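1. Fold the following.
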Amino acid sequence: MSNQKTGKILLITLVASLGGFLFGFDMAVISGVLPLVQKQFALSASQEGWFVSSALVGCIIGVAISGELSDRLGRKKPLILTAVLFVASAIGCALFPNLSGVIAFRVLGGIGIGIASNVVPLYISEIAPAQIRGRLVTYYQFALTLGILVAYLSNAALLNGVSKPALNPSVLSHLFNQEIWRGMLGIGVFPAVLFLLGLLLIPESPRWLIQKGKIDAAKLIIAKITGQTSAEINTDQSVSENNSPKSSYKELFAPSMRKALLIGILLPLFSQFSGINAIIYYGPRILGNAGVSLSNSLISQVIFGVANMVFTLFAIWKVDSWGRRPLYLYGTAGAAISLILTGICFYFNATSGIGLLICVLAFLACFACSIGPLKFVVASEIFPGAIRGRALAISIMVMWVADTIVGQLTPILLNEIGSAGTFWFFAFFCIVAFIAVYKLLPETKGKSLEQIEKDWKTDTDKDVFFH
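-> Here you go, the predicted structure:
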């Protein structure tokens, strides 16, 4: 494939990945917003919890409808809906006068996040050539980490008075001087509008068009992306496989697909039970104990945000050369060792030296280059085309439910078994993840989505993937 055609695919991927950027930004920006909102409105504990979790409620709604939307309407239309929801949420949160209205718009933004968390990796996996599919889907995770970092940076900038110079328009003065938290939320309108405009220029997924029998339209898109002529494009396999009468959730419970469903459930579950939330929770304290001078907790979040983003680049570099299995196995093993050592540091009160910081950064490296991005890469590859959108929605729903459970469980663990025990608890799940991945996860690098589906269906007993 020529560099020009590769450039076109990369541009399409970057536009779609803006959905991941907005996902990360919207979820992380709340860290700077919450203290200001709590102070201004004197929120009770329950009100504070509802303000934070309102977006999560929207996420669950968004994921619940995303599978049906993407399988019925295509991949592009739900993404456009996502962009519209992001724009509306940013504007509403910035301008709506009362807190109830702001929370309602947070729910709208959460619905957008839920849809994006499913449809973006789905779309990228279907538009990407097999030989670089893992790398392109990992751009989504990279964009997510970049969104988190930008949210931390913009929060820190606004809180440190970057916007303090005289702003004549009363609306701008209100957003960036009087109620800075509104500016933090409202600034998300800029990437959201860019996302919306970019989506108007990218094509529909050709694989979805093939599933719907729109062969000529699919061939036209493939030709523009790859440079092939219409005669060179073979859609016979896709048509024969994807026009199967089976197109319901029942297909996932067929004997040939049960392992795929189990993998699709376990990977996002392990992602949340790896301990990433505990690490982020302890971030400011860990850095402080390690002797790093911090002016406030937002700076520590920026440091961890940079580390998370940089280490994700390694996954982009190696996911298509090393493959999914080796990267995941190395990552889970490294994460388990890092968490065990972190727990040992806490157990022996060795929290004032550089050793603890190294353990934490080692864990972040292992998570960001394997456990974090690969749940999206693998889940977007392993399900049959006719139900890929709905199946991936199940996988992403597990991620959000597990995220909620871990969020509630972590403070309990810290109180009941202490810091060391908490990190060892998460290390145990990383060990379980290593064993499960070793036993179950197939190698899918370099294979077309149609070939992966065929491998599941033609041989349920032999490990055809492990050749």
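
2. From now on I want contacts and neighbour counts done on CA atoms only, so please keep to that.
-> Will do.

3. Please report the distance of residue 229 from residue 215.
-> For residue 229, the distance to residue 215 equals 14 Å [Cα to Cα, to the nearest Å].

4. Comparing the two, which shows the higher neighbour count?
-> residue 215 (17 against 12; other Cα atoms under 10 Å).

5. any idea how far the more buried one is from residue 243?
-> Relative to residue 243, and taking Cα to Cα, residue 215 is found at 12 Å.

6. quick check, distance from stretch 44-64 to the centre of its chain.
-> Its chain's C-alpha centre and that of stretch 44-64 lie 18 Å apart, by Cα atoms, centre = their mean, to the nearest Å.

7. Pull out the buried positions in that stretch.
-> Across stretch 44-64, burial judged by 16 or more other Cα atoms under 10 Å covers 48, 51-64.

8. Ok, stretch 318-337 next?
-> Buried residues in stretch 318-337 (16+ other Cα under 10 Å): 318-320, 323-329, 331-337.

9. Filter the residues you listed down to the ones in helices?
-> Assigned to helices by DSSP state H, the following of the buried residues of stretch 318-337 qualify: 318, 324-329, 331-337.

10. Sequence B follows; please return its structure for comparison with A:
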Amino acid sequence: MTASKTGARGTAPEPTPAEVEELVRSTPPSGKKRAVGLLALVATLGSLLFGYDTGVIAGALPFMYLPKAAGGLALTAWEEGLVGGFLALGAAAGAIIGGRLSDRYGRRHNILLLALVFVAGALGCTLSPSVWILYVFRFVLGFAVGGASATVPVYLSENAPQRIRGPLVAVDQFMIVTGQLLAYTMNAILSQAHGGPQVEVDGQMTAWDDVANNASAVAAVTGGNGQAWRYMLVLATIPAIALWIGMRMMPESSRWYAANGHYAEAVGALKRIREDGRDDVAQEIEQMVEVNRAEAQQEKWTLRQTVRTRWTRKILLIGIFIGFFDQLTGINTAMYYLPKILQAAGFSAANSITLNVLTGIASCIGSAVGFILVGKFLRRHVGIYQETGVTLSLFALALVFGLGISPHMNADGSIASTIPAFLPWLVVILVSVFVFIKQSGTVNWILQAELFPSKIRGCAQGVSVGCLWLMNFVVTFAFPVMIADLGAAWTYAVFGAINVVALVFYIKVVPETKNSTLEELELQFRERYSS
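-> Model prediction:
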């Protein structure tokens, strides 16, 4: 047989089991051996960047609110929503376009390209002279975030042995929250080094909290430490460069090679990351061949074909709604706006930035617990646990703000000195519990990486993750407005009600994917959803 089929999907017949055995015997590894764990560590630097670039804005925004004379950008509430929103819009575009590019050119190729986009976006944001230029580069940075969120889980799932696929893909989620914790930590260090957001009035450095509601004092600002946000943003270039260097040493996805008919390359790539004597490379390749043989009876798959075909349309819709509900947990309101939430609960801006680290730690611990949960329990059961805990946490926050904090708010929105000291700390505890449950129960990225058939995996993943980011934009833009117009209590009550619907969705609709290979899942879904 030939080493590979002609073109992306040529006309040569699929190899027989005997030909696969011979190909596996005669094909050497395509490069140096790489441990699957190392491959996951390198690839998920893209996820760490995803986490850093989404989390860093929480600490940067209080400095961006400072007047331009103080080095800030004089943000308004609407502009604050757009700073986060443009990243989400860019991420939606990056997920959709990046998914298509990864199907066409390869997962590894896509991650290498995204590493360069991460660098360009981070530098552009850092050097932005105005909020309008910042919007442009937040969109560019979002493109890289979205592309990584669509490509990295697929790259991991396609390279992982079936026995550790769930925990390995969970590394992706762990690195996202690690990136967020890193961002919060650097934000806290830089904020403390600068004494928190401060402005210079009449030659004296004053906390921004003390003058923000005083128009004459704001007009008298002549300087300040508003440039601190730029130092927070530029640090993202370091892991981006490390990602580019590391991915150059990793193999392409063997399943991407096989989906495009290049079986010799698939064998060579797979041999680089499989353990001799433990993993049956020939069996894995034969499963890939079986799926390709079944799909060869159909016309070339496109997004249109995916939507027109009954069973793939159903799978795509499930993936889209899994993404929608992941964002409607409200998790990114904590990621982007926690200092704002804590200020609403009565903490100063400087202390709010520092306390953000506590929720980042809770998020990381939760993600580590998630390794155990996804390895031990069914995906659906973990998702049901997540939605139950998130719903209860959101309703608890609504009650604390509605019954505890709101009665102690002044007319200008500040917190009166009569507020019981434990209430702001109760908000910190509840938010920490919320992010712990959300991160320990997150199966969104695992399910997204396992649901879709190989021919459209990158494209379908891109569409569903793109829809996820569009919902992220809606939530990110709407949250500051909801807090201002509805108040924190009703805002969290609305999110809690939405998550009741999400819980029903996990119970009634989401399929189980844990105990099957990707090829077995594809055949199961074809049979289940075709009628």
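
11. ok so, going back, how about the ones in helices among the buried residues of stretch 318-337 of the first structure in TSV, adding distance to residue 28 of the first structure?
-> Shown next, in TSV, are those (distance: Cα to Cα, whole Å):
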residue	distance to residue 28 of the first structure
318	27
324	28
325	30
326	30
327	27
328	26
329	28
331	24
332	25
333	28
334	26
335	23
336	26
337	27
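
12. Run a quick neighbour tally on residue 231 of the first structure.
-> 8.

13. Residue 154 of the first structure matches what in the second structure?
-> Aligned by TM-score structural alignment, residue 154 of the first structure pairs with residue 186 of the second structure.

14. Which of the helices or strands spans its match?
-> Assigned by DSSP states H and E, residue 186 of the second structure belongs to helix 165-193.

15. how about the helices of the stretch 251-400 of the second structure, start to end?
-> 254-259, 263-273, 281-295, 303-308, 310-328, 331-345, 349-376, 379-399 (DSSP state H, counting those that start in this stretch).

16. and the following helix or strand past the last one, what other elements does it pack with?
-> Meaning helix 379-399 of the second structure. As assigned by DSSP H and E, the chain's next helix or strand after helix 379-399 of the second structure is helix 422-440. With contacts defined as 3 or more Cα pairs under 8 Å, 6 or more residues apart in numbering; DSSP states H and E, the packing partners of helix 422-440 of the second structure are helix 331-345, helix 349-376, helix 379-399.

17. average offset between the longest one and the first structure?
-> It refers to helix 349-376 of the second structure. Once fitted to the first structure, helix 349-376 of the second structure is off its aligned match by 1.6 Å on average (mean Cα distance after the TM-score superposition for the first structure).

18. Could you check the angle that helix makes with helix 331-345?
-> Counting by axes from the mean of the first three to the mean of the last three Cα atoms, to 10 degrees, helix 349-376 of the second structure lies at 150 degrees to helix 331-345.

19. list the helices and strands helix 349-376 of the second structure packs on?
-> The contact analysis (3+ Cα pairs under 8 Å, 6+ apart) places helix 349-376 of the second structure against helix 45-64, helix 165-193, helix 331-345, helix 422-440.

20. okay, the helix or strand that the longest one is followed by sits on what stretch of the first structure?
-> Read that as helix 165-193 of the second structure. Later in the chain than helix 165-193 of the second structure, the nearest helix or strand by DSSP H and E is strand 198-201. Following TM-score structural alignment, strand 198-201 of the second structure has no partner segment in the first structure.

21. Likewise for stretch 356-364 of the second structure?
-> The aligned range for stretch 356-364 of the second structure in the first structure is 301-309, by TM-score structural alignment.

22. and if you look at stretch 17-25 of the second structure?
-> So stretch 17-25 of the second structure sits over no part of the first structure, by TM-score structural alignment.

23. Tell me which of the helices and strands packed on helix 349-376 of the second structure sits nearest to residue 289 of the second structure.
-> Residue 289 of the second structure lies closest to helix 165-193 among these, at 20.0 Å (Cα to Cα).

24. what's the mean distance for that closest one versus the first structure?
-> With mean Cα distance after the TM-score superposition for the first structure, helix 165-193 of the second structure departs from the first structure by a mean of 1.5 Å once superposed.

25. list the buried ones in that helix?
-> Result for helix 165-193 of the second structure [16+ other Cα under 10 Å]: buried residues 165-191.

26. Kindly calculate the angle that that helix makes with helix 422-440.
-> Going by the same axes, to 10 degrees, helix 165-193 of the second structure makes 150 degrees with helix 422-440.
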